[in-house]
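>>> here you go, sequence then predicted model.
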Amino acid sequence: MKARKQIFVPGDRTTTRHQVAATVLFADICGSTQLFEEYGNWQARQIESRILELLKGKTAEFDGTVIKTIGDEIMSRFPDAERAMNAACEMQTVIKDDSYLMEFNISIKIGLQHGPVLVEQDDLFGDAVNVAARMVSLAKADQIITTRETVRQLPDDLAQLTRSLGRSWVRGKQDEMEIVEVLWQEPSSLTQVVSIEQEEELRCVLVARLILIYRGATFEVMPSSRGFTLGRGEKSNLVVDNDRVSRSHAEIQFRQGKFILADGSTNGTYLLMENGTRFFVQREEFTLHDRGVICLGRAVANHSPDLIHYECVQA
């Protein structure tokens, strides 16, 4: 009798999953592409390796665990927000103080979020992971960005070393979140932060609304609105049916008193200002001001039927 062949199914093994409360931290090296262009592959890789070594060292020092390294970025998990915040501040400091890195003017940016996470094998999943990733994408060089939710988990002395950057829509969240910067450089010179109520009043003074006109139709975006989407997809707030337009091409968000166009497309977004200046953005952000023209996927041309005219209307 012929022996039965045993079949092995890839990934067919028992997986241990459990949920815990933790703080997720992403630390990203700024301008890593320029390092390779300026110093060459070998030296740039040495610089990156040194930075990642220091970041991993600070993670371990504050009882954190490095989950994975993603190119020039590390993702870590900490037992609580206090240790994660201290680690983030020390990460910034150690990069600036390292004798080998000083001549290269290295900067990093950090985003973190506290909340429930699903631990599966050697990886993390969940809302806190997604928000932390969004925070690091919002951060600029030398910044540590988190949310008010995370700050509430901190002791008073650490919570005082923060300032509000206002409210913003975060992808996947139903409500706006208050974005907070951690002031790690000069804690002795902190100033009083603006309250949320004052922030709401301020942004209504700065800009009342954004008017978009497309093919004779008028769209009005208010500061209190959620992200306004543009694209070829039927669910977009403004649908542009053109082959060069991505299904989810761009989104307009209101942050810190300004309307920000965030492009996430394949072919990019072209803008023509009232003074004749032209801009091209692709997978980056652009602040809309005064008035101008937006064209998705192709350069602005007078004969194009797909021009989107915009105007920031002051209060």
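Sure, I can see it.
>>> please count neighbours and contacts with C-alpha atoms only from this point.
Will do.
>>> who touches the nearest residue to residue 260 once chain neighbours are set aside in this structure?
The spatially closest residue to residue 260, leaving aside those adjacent along the chain, is residue 287, at 4.6 Å (CA to CA, 6 or more residues apart in numbering). Neighbouring residues of residue 287 by CA atoms under 8 Å, 6 or more residues apart in numbering: 258, 259, 260, 261.
>>> what segments of the stretch 101-250 of the chain are helices?
Assigned by DSSP state H, counting those that start in this stretch, the helices in the stretch 101-250 of the chain fall at 127-138, 148-151, 156-159, 196-206.
>>> by contact count, what packs against the longest one?
Helix 127-138 is packed against strand 17-29, strand 108-120, strand 144-147, with contacts defined by 3 or more CA pairs under 8 Å, 6 or more residues apart in numbering; DSSP states H and E.
>>> remind me what the shortest one packs against, helices and strands.
Contacts defined by 3+ CA pairs under 8 Å, 6+ apart place strand 144-147 against strand 108-120, helix 127-138, strand 177-182.
>>> if we can go back for a sec, quickly check the contacts of residue 287 for the two that are furthest apart.
The span of the contacts of residue 287, defined through CA to CA, is set by 258 and 261 at 9.8 Å.
>>> what touches both of those two?
Both residue 258 and residue 261 are contacted by 287, 288, under the criterion CA under 8 Å, 6+ apart.
>>> the two: which is more packed in?
Taking neighbours as other CA atoms under 10 Å, residue 258 and residue 261 compare with residue 261 leading, 23 against 19.
>>> the more buried one - nearest residue in space that isn't next to it in sequence?
Among residues not flanking residue 261 along the chain, residue 252 sits closest, at 4.4 Å (CA to CA, 6+ apart).
>>> the one you found and residue 279, how far apart?
16 Å (CA to CA, to the nearest Å).
>>> here comes the other one, which I'd like you to weigh against the first:
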Amino acid sequence: MPSLEKPLALMFVDIADSTMLYERIGNVTAAALTQRVLAHLRQLVEGSGGGVIKSLGDGLLAAFATGDQGVRAACTMIDIQERYDLRLRVGLHYGTVVEGLGDLYGDACNVAARVQQIARPGEILATAALVDGLSAELRDRTKPLSNVAMKGKTAPIRVHQILSDKDGDDSIDSTTLGFLMASPSGGTMLTLHLSYRGHAITMNRSLPRVTIGREESSGLRIASPQTSRQHAVIDFSRESFLLTDHSTNGTFIRSGGSPPVVLRRDSTKLVGRGLIGFGAEALNEGQDHVIAFRGELA
């Protein structure tokens, strides 16, 4: 009996921050927009020689015979996202899968999904397994990042960024704060206090997410050459605060007298108090890439 296994280039793509999209424009409008975007993405996949395996709510799983096909489709997706006033996250991996009825199975699917999860909005990430098989033309559009630890893997996986036609370095602008909100009165609530150059943000259920980076739309905008445009995000979830790094240079968390924790495309809970360096080690609160944090029950 012939083997059902076959090597494929796998793509997971989703609409970034889709929950916030529904809050911003309403359920009906957001649902209609999501369907239009997914239909367009499906056309791009098929136009690049691939096929959509299944829809995933606000995203798709697609497969291609070659990595070149997957990369070309991904770049086209990123180049058209502005038409819809949203951003996409794309993860690519090349590996062996087992074909099932309307689905694909195997470790390669898990890796591709994980790569998509750690991509920041508007970014394409791919594993070395896919990049190594690209044509010279497309390999020149890749930029190696760090090794990423993945659940179930004994060794970390090398991840690369793939640059689309519209990628480029943004100019570094002045620092602004996008949010400033105090804790609501009444009741005991877990809070996280962030301070940066005389400004303060209090995170809680009323302000459950703050994005951090050089980009103008960031909740906390930092003018440091060491900080990425979309560097990190802090989320309030399940009574704790989770910091997720999406950067090139990493995020450095120092708490008490312990050695710093370094995140590269990974997440960790923030506890106690300390300093966070976005792009380099946090030595003191006066540095332009450093914020101070303090968690408490208040």
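Nice, I can see it. These numbers come from a predicted model, not from an experiment.
>>> so what number do they get for TM-score?
Put the two chains on top of each other and the TM-score (TM-score structural alignment, normalised by the length of the second structure) is 0.59; 202 aligned residues with a CA RMSD of 3.5 Å.
>>> contacting residues around the residue most central in space within the first structure?
Nearest residue to the geometric centre of the first structure (CA atoms, centre = their mean): residue 137, 2.2 Å. Listed by CA under 8 Å, 6+ apart, the contact partners of residue 137 of the first structure are residue 111.
>>> any idea what it aligns with in the second structure?
Counting by TM-score structural alignment, residue 137 of the first structure lines up with residue 117 in the second structure.
>>> and if you look at residue 75 of the first structure?
Under the alignment (TM-score structural alignment), residue 75 of the first structure maps onto residue 61 of the second structure.
>>> check the gap between the residue lying closest to its match once chain neighbours are set aside and residue 290 of the second structure for me.
In this structure, residue 61 of the second structure finds its nearest non-sequential neighbour in residue 12, 4.8 Å apart by CA to CA, 6+ apart. Distance from residue 12 of the second structure to residue 290 of the second structure, counting by CA to CA: 33 Å.
>>> how about residue 57 of the second structure?
From residue 57 of the second structure across to residue 290 of the second structure, the span is 37 Å (CA to CA).
>>> of these two, who's got more company?
Shown here are residue 57 of the second structure and residue 290; by other CA under 10 Å, residue 290 has more neighbours (27 against 13).
>>> measure how buried the spatially closest residue to the more buried one that is not a sequence neighbour is and give me the count.
Once flanking residues are discounted, residue 290 of the second structure sits nearest to residue 277: 4.5 Å by CA to CA, 6+ apart. Neighbours of residue 277 of the second structure under the rule other CA under 10 Å: 25.
>>> residue 277 of the second structure touches residue 291, doesn't it?
Yes. Assessed by CA atoms under 8 Å, residue 277 of the second structure is found in contact with residue 291 at 6.8 Å.
>>> thinking again about what came up before, then the residue nearest to residue 261 of the first structure would be within a strand, right?
Yes. Counting by DSSP: H, G, I helix; E, B strand; the rest coil, residue 252 of the first structure falls inside a strand.
>>> and for it, the neighbour number?
Residues contacting residue 252 of the first structure under the criterion other CA under 10 Å number 22.
>>> and the one 4 residues further on, by the same measure?
Residue 256 of the first structure: 17 surrounding residues under other CA under 10 Å.
>>> next one: the one 4 residues further on
Per other CA under 10 Å, the neighbour tally for residue 260 of the first structure reads 18.
>>> go on, residue 23 of the second structure?
Residue 23 of the second structure: 10 neighbours (other CA under 10 Å).
>>> quickly find the element holding the equivalent of it over in the first structure.
Under the alignment defined by TM-score structural alignment, residue 23 of the second structure is paired with residue 37 of the first structure. Here residue 37 of the first structure sits within helix 32-61, counting by DSSP states H and E.
>>> quick check: next helix or strand after that helix?
Counting by DSSP H and E, the next helix or strand C-terminal to helix 32-61 of the first structure is strand 65-70.
>>> ok, average deviation of that following strand from the second structure?
For strand 65-70 of the first structure, the mean deviation from the second structure after alignment is 1.0 Å (mean CA distance after the TM-score superposition for the first structure).
>>> quick revisit: for the helix or strand hosting the match of residue 75 of the first structure, packing partners?
Assigned by DSSP H and E, residue 61 of the second structure belongs to strand 59-64. When contacts are defined as 3+ CA pairs under 8 Å, 6+ apart, strand 59-64 of the second structure sits against strand 5-15, helix 27-47, strand 51-55.
>>> surely residue 8 of the second structure meets residue 97?
Yes. At 7.1 Å, residue 8 of the second structure counts as touching residue 97 under the criterion of CA under 8 Å.
>>> the two: which is more packed in?
The residue with more neighbours, out of residue 8 of the second structure and residue 97, is residue 8; 23 against 20, by other CA under 10 Å.
>>> please pull up the equivalent of the more buried one in the first structure.
Aligning on TM-score structural alignment places residue 8 of the second structure opposite residue 22 in the first structure.
>>> which ones are touching that match?
Contacts for residue 22 of the first structure (CA under 8 Å, 6+ apart) come out as 77, 78, 79, 80, 81, 114, 115, 116, 117.
>>> skip the chain neighbours and tell me the closest residue to it.
Spatial nearest neighbour of residue 22 of the first structure, chain neighbours left out: residue 79 (5.1 Å); criterion: CA to CA, 6+ apart.
>>> surely that neighbour meets residue 64?
Yes. Using CA under 8 Å, residue 79 of the first structure is in contact with residue 64, at 6.9 Å.
>>> out of these two, which sits in the busier spot?
The neighbour count for residue 79 of the first structure versus residue 64, taken as other CA under 10 Å, is higher for residue 64 (23 against 17).
>>> and the equivalent of the more buried one over in the second structure, what does it touch?
Using TM-score structural alignment, the equivalent of residue 64 of the first structure in the second structure is residue 50. Counting by CA under 8 Å, 6+ apart, residue 50 of the second structure makes contact with 62, 63, 64, 65, 69, 70.
>>> surely residue 92 of the second structure meets residue 129?
No. Between residue 92 of the second structure and residue 129 there is no contact under CA under 8 Å: 9.4 Å.
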